[in-house]
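Visitor: can't give you the sequence, but here's the structure:
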């Protein structure tokens, strides 16, 4: 029987200006003919019935028909658009559905847009899982309308909405994410063993102590592992606002922090999602990647810089191209249910370093949208918009758009104070009287704020006061797990966390 890969279908968006790769299965050794616009290509299915064809780049279009023929069989996909396609990866904050987003009701009023489409890949992490459950809510391209909006990734929707309005072409987002997963789940086995061996070693130790038959039986009977309805069960708690007092009561009811076993069918095991989700989408032509993840790497935060470096390389190798990679820096957070932020400053520094050391990687700062006792910030509009600004500026060449967060360039001392200069800002906006989330240390002692004064200029700080007498000054801005900030550039993008020795 003639079939295509899951990502191909009605309402799909094909990446313009790049070769269009399409694949599927058919009767072995039969001829396959593919056509769209004025382009066509043929190939022959191999002995296993697998086929792959490549068509020349397509022109931007809102309404096309894709035909795939083999003998007497024909597949026809209607309402196909050609425009810009991005893959949105990560864990629950990328997965986070519009149904739970705080601006959802407002978004519904203007949702209708035939030039935005969304494909959410089914959450599958082992061979045969797709057949074990009913994934009918996933695995097809959804139109952007009131009926479908609740199923959209909120970050993806706001990204697509901003980008489509800017470029005036169809925009498609492919969701490939799974809540509660560390970076190692999205990496090749080789990369995990090289860049994050602690993750692999821990997994092997658990496997050695696992009764596989008992584990598999328990997995199949655990209703939590049925990922086919995103609006039932735990999600209805996890994605909504739950006061901390109620969270503690829930934990007490269920016996505190659960013991989590990691076996060969679990989503958070090393390389599982790389093999069973990400690889199934490659090499579908895309413009680049969006990535919001890191919360579950907190226990091994010291590895995260190397992990992300390897992950980006893995993803690019699957697509055979150095595609743009847009990261979201983790927002302020303290605790949610049994999850606590212990090493978020380390994770944020790793994300910042990766964005500065790997070509075509950029970082979105969202330090103003975090929630102290919720790991899932409900306001995803700034997140998606800021990712879109990065794409518009750095990928599409619209350099008049301010897209990057302010960050320090350097400092100098004179007889009157310490001058710190910043880039990505022409006019700081201080929302309040004093700079929040700021600490200055003399040696190991934190100085009282009444010992110094910070003057905020257009693109600089001038620090004056008794601190000038110290020979070992160190400054931290937003270098805690949770913080509240009030300093932005003229585009409303918050200053990134940073640390600086001032001597």
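Guide: Perfect, thanks for sending it. Quick caveat, the model's predicted, so the values are computed rather than measured.

Visitor: C-alpha only now, for contacts and for neighbours.
Guide: Will do.

Visitor: Okay, strands next: where are they in the stretch 301-450 of the chain?
Guide: For the stretch 301-450 of the chain, strands defined by DSSP state E, counting those that start in this stretch occupy the ranges 325-328, 335-336, 339-340, 361-364, 407-414, 417-423, 429-430, 438-442, 445-446.

Visitor: by contact count, what packs against the fourth one?
Guide: Based on contacts counted as 3 or more Cα pairs under 8 Å, 6 or more residues apart in numbering; DSSP states H and E, the elements that strand 361-364 packs against are strand 325-328, helix 344-357, helix 381-390.

Visitor: ok, back up a step: of all the strands of the stretch 301-450 of the chain, which one comes closest to residue 153?
Guide: Closest to residue 153 of the strands of the stretch 301-450 of the chain, according to Cα to Cα: strand 325-328, at 14.6 Å.

Visitor: try it against this one:
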């Protein structure tokens, strides 16, 4: 008790200024990458009423603000497109100098184990990829795993340059994405990895999003407790995403869905809510690209393919894009080892949709189904030179009549559309394609990208 009283006395006797040093969130540190050609918000904490100033080596202007009563401050900092390492100085009662700062493209990557998966954990051609990872223009920030019951102001992590010893413990998908973007654009790339294996989407969004929706609340109750990762809504958003808001980003990469097979029928609503919630928190329509989960033996139901189809349906949201994995997966391994092609396909989406490069990035996507007597005509977008995989030519199209019984039907490819023969189906009302948890598409476009599994009603 005496020790406690002594500590309290020392606390109150100490000069106020001793507790007013400028401090910053961990994401603002040496070796960081700031989004170029933007107005970047820098924020932190200091003594209420104190004047905080920021200066940089890339400009002559000084920007300042006064710390609020809550001890928080923020300053908007314009960032040009400039090469080379820079410094950012934050000046107040004390001075904090951030060194070796680069201006480039910053992407947040998140999800569960397939995004978290590292070269050290085992990927194709790991040894060569690790040996080739020396690149000071690619920087990593790994958010350490933790949970919180309410939104936090800071998190654990630090910026490091890409080297063999850092790359092999970073998200492999993110690394291959960043390497390609750096090569094609010739600018630095900052990658913030906030992912945790075995987690459903619910833990990655604010808990109030779930609580304010009856459907999402009921869907969350379907998730079983497991030893793999947290299950309660909001726990990882609070600890691993909220402290990053509103760090300026070029966009988001997402690889998740395997842990939502228990409520697959609701995944379209769940995932859409997550995307909307993040965009609302960042106050901008962030490009949001995601990987469709790969075919895998989830059991004798359709839970896996239902998640894949839900992901396809989410593409109706603006500024979204989906990486196909059905042709580069492993139905015996929920963690396919080909992470490079996933990263490269993410990069193709970003290069095409964000950076204006004409890159073959999008897979065939069903856009219209027309009934014409005994035939169904399926029109696809991104359907340039549709072709059939000759090693897997069997039909994956099934059609059901009003009796609900699905039967395989023959098909032909004509003028970048697909025509189905439904002569033997009375009153066809529903069509599905590659509708198996382990289904691997056999229809590809000119870019070598497979069509997604889908199920649609016939009007």
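Guide: Received it, and whenever you're ready, just let me know what you need. The shown structure was predicted, so the numbers you read here are calculated from the model rather than taken from an experiment.

Visitor: that older thread, mind putting the strands of the stretch 301-450 of structure 1 into TSV with mean neighbour count and distance to residue 31 of structure 1?
Guide: Converted to TSV, those look like this (neighbours: other Cα atoms under 10 Å; distance: least, Cα to Cα, whole Å):
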stretch	mean neighbour count	distance to residue 31 of structure 1
strand 325-328	24	37
strand 335-336	19	55
strand 339-340	17	54
strand 361-364	25	41
strand 407-414	14	56
strand 417-423	18	57
strand 429-430	18	63
strand 438-442	19	66
strand 445-446	12	73
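
Visitor: So which of those strands is nearest residue 245 of structure 1?
Guide: strand 335-336 (10.4 Å).

Visitor: Could you pull up the residues touching the corresponding residue of structure 2 for residue 333 of structure 1?
Guide: Counting by TM-score structural alignment, residue 333 of structure 1 lines up with residue 296 in structure 2. Listed by Cα atoms under 8 Å, 6 or more residues apart in numbering, the contact set of residue 296 of structure 2 reads 304, 330, 331, 332, 333, 334, 437, 438.

Visitor: What's the second one aligned with over in structure 1?
Guide: Read it as residue 330 of structure 2. Residue 330 of structure 2 maps onto residue 371 in structure 1, by TM-score structural alignment.

Visitor: Could you do the first one as well?
Guide: Here residue 304 of structure 2 is matched to residue 344 in structure 1, going by TM-score structural alignment.

Visitor: and the residue nearest to that match when sequence neighbours are not counted, what does it touch?
Guide: Using Cα to Cα, 6 or more residues apart in numbering and skipping residues adjacent in sequence, the residue nearest residue 344 of structure 1 is residue 481, 5.2 Å away. For residue 481 of structure 1, the contacting residues are 332, 333, 334, 341, 342, 343, 344, 345, by Cα under 8 Å, 6+ apart.

Visitor: if I read this right, the match of residue 304 of structure 2 contacts residue 330, doesn't it?
Guide: Yes: with contact defined as Cα atoms under 8 Å, residue 344 of structure 1 and residue 330 form a contacting pair (7.4 Å).

Visitor: count of residues packed around the counterpart of residue 188 of structure 1 in structure 2?
Guide: Under the alignment (TM-score structural alignment), residue 188 of structure 1 maps onto residue 206 of structure 2. By other Cα atoms under 10 Å, 24 other residues sit near residue 206 of structure 2.

Visitor: Name all residues that make contact with residue 206 of structure 2.
Guide: Shown in contact with residue 206 of structure 2 (Cα under 8 Å, 6+ apart): 233, 234, 237, 238, 277.

Visitor: Output the residue interval of structure 2 matched by the longest helix belonging to structure 1.
Guide: Counting residues, the longest helix found in structure 1 (DSSP state H) is helix 304-319. Mapped onto structure 2 using TM-score structural alignment, helix 304-319 of structure 1 spans residues 267-282.

Visitor: Give the aligned equivalent of residue 165 of structure 2 in structure 1.
Guide: By TM-score structural alignment, residue 165 of structure 2 lines up with residue 147.

Visitor: could you dump the strands of the stretch 301-450 of structure 1 to TSV with distance to residue 310 of structure 1?
Guide: Formatted as TSV, these follow (distance: least, Cα to Cα, whole Å):
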stretch	distance to residue 310 of structure 1
strand 325-328	13
strand 335-336	29
strand 339-340	26
strand 361-364	13
strand 407-414	25
strand 417-423	28
strand 429-430	37
strand 438-442	33
strand 445-446	37
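
Visitor: Now do the longest helix of structure 1 against helix 344-357, angle only.
Guide: On the basis of axes from the mean of the first three to the mean of the last three Cα atoms, to 10 degrees, helix 304-319 of structure 1 is oriented at 50 degrees to helix 344-357.

Visitor: Helix 304-319 of structure 1 vs structure 2, average offset?
Guide: Between helix 304-319 of structure 1 and the corresponding residues of structure 2, superposition yields a mean separation of 1.3 Å, by mean Cα distance after the TM-score superposition for structure 1.

Visitor: elements contacting that helix?
Guide: Against helix 304-319 of structure 1 (3+ Cα pairs under 8 Å, 6+ apart) you get helix 189-195, helix 344-357.

Visitor: looking at those, which is buried most?
Guide: A comparison of these by mean neighbour count, using mean count of other Cα atoms under 10 Å, puts helix 344-357 on top with a mean of 20.

Visitor: thinking again about what came up before, identify the residues contacting the match of residue 330 of structure 2.
Guide: 332, 333, 377.

Visitor: Just the closest of the residues you listed to residue 495 of structure 1, please.
Guide: Of the contacts of residue 371 of structure 1, the one sitting nearest to residue 495 of structure 1 (Cα to Cα) turns out to be residue 332, at 13.0 Å.

Visitor: I'd like to know how many residues surround the residue nearest to that closest one when sequence neighbours are not counted.
Guide: Nearest residue to residue 332 of structure 1, sequence neighbours excluded (Cα to Cα, 6+ apart): residue 482, at 4.2 Å. Neighbourhood size, residue 482 of structure 1 [other Cα under 10 Å]: 20.

Visitor: ok so residue 482 of structure 1 is a strand residue?
Guide: No: counting by DSSP: H, G, I helix; E, B strand; the rest coil, one finds residue 482 of structure 1 to be coil, located in no strand.
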